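Enquirer: what shape does this take:
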Amino acid sequence: MRVLLVGNHWTQGPGGAETMLVLTADLLRAAGHEVVPFAVAEERTLPTPVRSALPPAAGAGARTRFGEAWAGVWSPSAYRALARVVDEVRPDVAHVHHVFERLTLSVLDALQGRGVPTVMTLHDYKPVCPNFRLFTEGAPCTRCLSGGYWQVVRHRCLEGSPWRSVAAAVDSYAARARGVYDRVDRFVAPSAFLRDRVIEGGLPADRVEVLPNPVVAGSPRPARAEPPAVLYASRLVAEKGVHTLLDAAARLPAGVRVRLAGSGRLERAVRARVVAEGLPVDVLGPLPPDRVAAELRAAAVAVLPALWWENCPMAVLEAAAQGVPVVAAAVGGVPDLVDDGTTGLLVPPGHAAALAGALTRLLSDPAEADRLGRAGWARVRSRHDPAAHVAAVQEVYRRVAR
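Expert: So this is what the prediction gives:
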């Protein structure tokens, strides 16, 4: 098959959507398919046969934040560029990943207009939540599942910005009025939790299926390095529970370091707090995939203290693939990945004392940590096998391309 793979960023990380896009391409090529990636044009864009046709990100060059936000609703340049690529490449199927705000939903119009069978992997709740995350004001939120997208303006859900919130609400109302998601033949939800929420929000149950993210698992890492370190490898944003982790860091045994691999809106505030409170935390900034893997191999424990309803976080899968035990908040799809007491430990979201207690338990008992890490490794080997994943993806393609 000739597969047109569509996503905002055709790059090596750092986000889960980018990781999945590149991994999907690798798996499909290994299975004998021709893959044509389509994304926004960036300096770090990986090679693709349609590199010269890639459009700029929606809003690039906008003079105001409102102009940038409004441009993220629908991109004429992305529509025209993808239409030209489809005419040239003539794909058998298109597999769309995260396209919001950069390529925009204009890509679905371009694909439908040329009759391309389309599969869409959902990386968050955007089809039913203008704010992507079903999260606002520090807590999970379901106000928009009934279609009342004006709530996003009332609560300024998009980073407190009235302009971005208005644009997001308009985008969601317009998508519903135009039946944009009717253009998708099949949705892939990486977790049952996400599937249930998007169906609750209006997507048709018979077009949404669960297919967990894959991960490449080699051999379990050797014994952890000393002194013991806790690794957080994700974005530094409020919904990820970063401040809960900082609260917990102050309660950990002497000599333990918490290492933060990532960047985001809270990076400056996190750095300031670490200095002001003298916390045992190293802020590493964004790291390339090979550096993250090296940090994982050296870590005693990986942690994901999320407050929002995570989908199928690659941070958990990548840690387990190295044999590193995971301590995570019991939110969203995470309990599908971490079997409490068997492959890792789960704690209540936002509970710093419980988080510190779970981390301390594994830091003080290397034998238990090793047992959980190896069990987690065995679990991802069996449930998130790349070969099984690509076989399932190919079956989805065959069904929609008939």
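
Enquirer: contacts, neighbours, all on C-alpha from now
Expert: Fine.

Enquirer: I figured residue 338 hits residue 331, correct?
Expert: No. Here residue 338 lies out of contact with residue 331, judged by Cα atoms under 8 Å, at a distance of 10.7 Å.

Enquirer: which one of those two is surrounded by more residues?
Expert: Using other Cα atoms under 10 Å as the criterion, residue 338 and residue 331 rank with residue 338 on top: 25 against 21.

Enquirer: this protein: strands as residue ranges?
Expert: Ranges of strands in the chain, per DSSP state E, are 2-6, 34-38, 93-96, 118-121, 135-136, 139-140, 186-189, 208-210, 229-232, 257-261, 281-285, 301-304, 326-329, 344-347.

Enquirer: now the second one, please; I'll put the structures next to each other:
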Amino acid sequence: MKILMVNSFFYMRGGGERYTFDLTALLESHGHQVIPFSMKHAQNFPSEYDDYFVSAIDFPTEMAKRDPRSMARVVERIMYSREARDKMERILADTQPDLVHVNGFIHEFSTSILPPMKDAGLPVTQTLHDYKIVCPNTTFVSNDEVCERCLGHRYYNVVLQRCKRGSLAASLLAGVEMYFHEFLNTYEPNIDVFQSPSEFLRSKVIEHGVRKPVVVIPHFFDPNNFQPYYEPENYIVYVGRLVKVKGIMTLLRAMEKTPQTHLYVAGSGELEPEMRQFIADRGLSNVTLLGHLKTDELQSLVQRALANILPSEWYENYSATLRESLACGTPVIGSNIGGIPEQVTDGWNGYLFEPGNAEELAEKIQRLVADPALAVEMGRRGRRQVEIVNSPETHYRQVNEVYENLLRGEPVSQPAPAVVPAL
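Expert: So this is what the prediction gives:
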């Protein structure tokens, strides 16, 4: 099978790129030919197809110039990019793929790349990595709070709330972009089936009014890159950005009530000064801020922890940090929000708690502090879960089923989920 793989970036920039490169390698290992379509960039990996790549653009840099030419370039690229459309037409004509798999693309290419795919008679599927299809700000977050005001095509709210970095201009552009693409009607009609890593994201897409099929296919990774330890020490960890919506202040308040264990915080962010002040004011000697750690240092820290805490107060989609913790044999105590409950089963491979509830979080932490053997048991279950649900083999089976149905012109239904046997 010859697959055109579309993603805005062709270097390791974030989770979407990691997935795109991993999926490419997985498909190639099964004998498929994968052709990339992306944007030019100095950090790109080499590709024999880079002549087809769209010219680079950095939106914050262009908008900061505040001159008419730069603004026109930004608007043209976001609303309807003739260059991206022409490059797509060329690569389709020259390579003759069997189908197209789209990942992140909309800002850098616009929806102009989609009609040429259907004009060529190709089936098209898209993996959704965030909430962009329904939220102009992509995250369901506005001013550090969960926000669903734009759900149901009410995109004017992104302007009223100034959701994009607090900028009126950026927010106006984001709202107009959503309305313009709906006016053109070039997005959903040109996608045959959407793939979502979580049921939560799927539910929001359907609630918004998307009528095309949306199937749930959890992201994958190689659990063998993470080695379980199963001899936890008396500490817990937090791994992630230090920002309000990650719930880190809730975790600090929980640590006031949990003096019998230690918290190590790996990460950095804008909330760090406030956290340090809180720690000093409360005399929290059981909290240590470590900053960024190297990959091997981070894995060693997580392996030996009683639990990894995921206290998010926004709609986490399908957390990589969570599944990597389970691969290390470390249970997760996570907020009951977004896609987290799909990865954590309360009392089985970790615990769930009400977002923002420091008392409940402290109580769940104390359970594992009092019973390290339970943490080991939960860790073994979590490890088994990711070995099955998130394995490359499971992911290939599910994605290939979508491909095969599309190529046969058959309706695409939900691929059979992986079944985790009881331990």
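
Enquirer: mind checking which of the strands of structure 1 is nearest residue 292 of structure 1?
Expert: Closest to residue 292 of structure 1 of the strands of structure 1 is strand 257-261 (Cα to Cα; 7.2 Å).

Enquirer: give the buried residues for that closest one.
Expert: 257, 258, 259, 260, 261 (16 or more other Cα atoms under 10 Å).

Enquirer: contact partners for the residue mapped onto the fourth one from structure 2?
Expert: In structure 2, residue 260 of structure 1 lines up with residue 266, judged by TM-score structural alignment. With contact taken as Cα atoms under 8 Å, 6 or more residues apart in numbering, residue 266 of structure 2 is in contact with 237, 238, 239, 240, 289, 290, 291, 292, 293, 298.

Enquirer: using TSV, lay out the strands of structure 1 together with distance to residue 177 of structure 1.
Expert: Output for these, formatted as TSV (distance: least, Cα to Cα, whole Å):
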stretch	distance to residue 177 of structure 1
strand 2-6	24
strand 34-38	27
strand 93-96	21
strand 118-121	19
strand 135-136	24
strand 139-140	26
strand 186-189	19
strand 208-210	20
strand 229-232	40
strand 257-261	41
strand 281-285	41
strand 301-304	37
strand 326-329	36
strand 344-347	41
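
Enquirer: residue 166 of structure 1 is nearest to which of these?
Expert: strand 135-136 (15.1 Å).

Enquirer: which part of structure 2 matches that closest one?
Expert: Mapped onto structure 2 using TM-score structural alignment, strand 135-136 of structure 1 spans residues 141-142.

Enquirer: gap between the matching stretch and the chain center?
Expert: Centroid displacement of stretch 141-142 of structure 2 relative to its chain, using Cα atoms, centre = their mean, to the nearest Å, is 16 Å.

Enquirer: equivalent range in structure 2 for stretch 351-359 of structure 1?
Expert: By TM-score structural alignment, stretch 351-359 of structure 1 lines up with residues 357-365 in structure 2.

Enquirer: in that stretch, which residues are buried?
Expert: 357, 358, 359, 361, 362, 364, 365.

Enquirer: contacting residues for the residue nearest in space to the middle of structure 2?
Expert: Of all residues in structure 2, the one closest to the mean position by Cα atoms, centre = their mean is residue 129, 4.8 Å from it. Shown in contact with residue 129 of structure 2 (Cα under 8 Å, 6+ apart): 16, 103, 104, 196, 197.

Enquirer: now it: how far from residue 195 of structure 2?
Expert: Distance, residue 129 of structure 2 to residue 195 of structure 2, using Cα to Cα, to the nearest Å: 9 Å.

Enquirer: same question for residue 214 of structure 2.
Expert: Distance from residue 214 of structure 2 to residue 195 of structure 2, counting by Cα to Cα: 6 Å.

Enquirer: repeat for residue 293 of structure 2
Expert: For residue 293 of structure 2, the distance to residue 195 of structure 2 (Cα to Cα) stands at 33 Å.

Enquirer: more neighbours, those two?
Expert: Comparing residue 293 of structure 2 with residue 195 by other Cα under 10 Å, the one with more neighbours is residue 195, at 24 against 13.

Enquirer: what residues are up against the residue lying farthest from the centre of structure 1?
Expert: What lies farthest from the middle of structure 1 is residue 254; by Cα atoms, centre = their mean that is 33.1 Å. Contacts here follow Cα under 8 Å, 6+ apart; on that basis residue 254 of structure 1 touches nothing.
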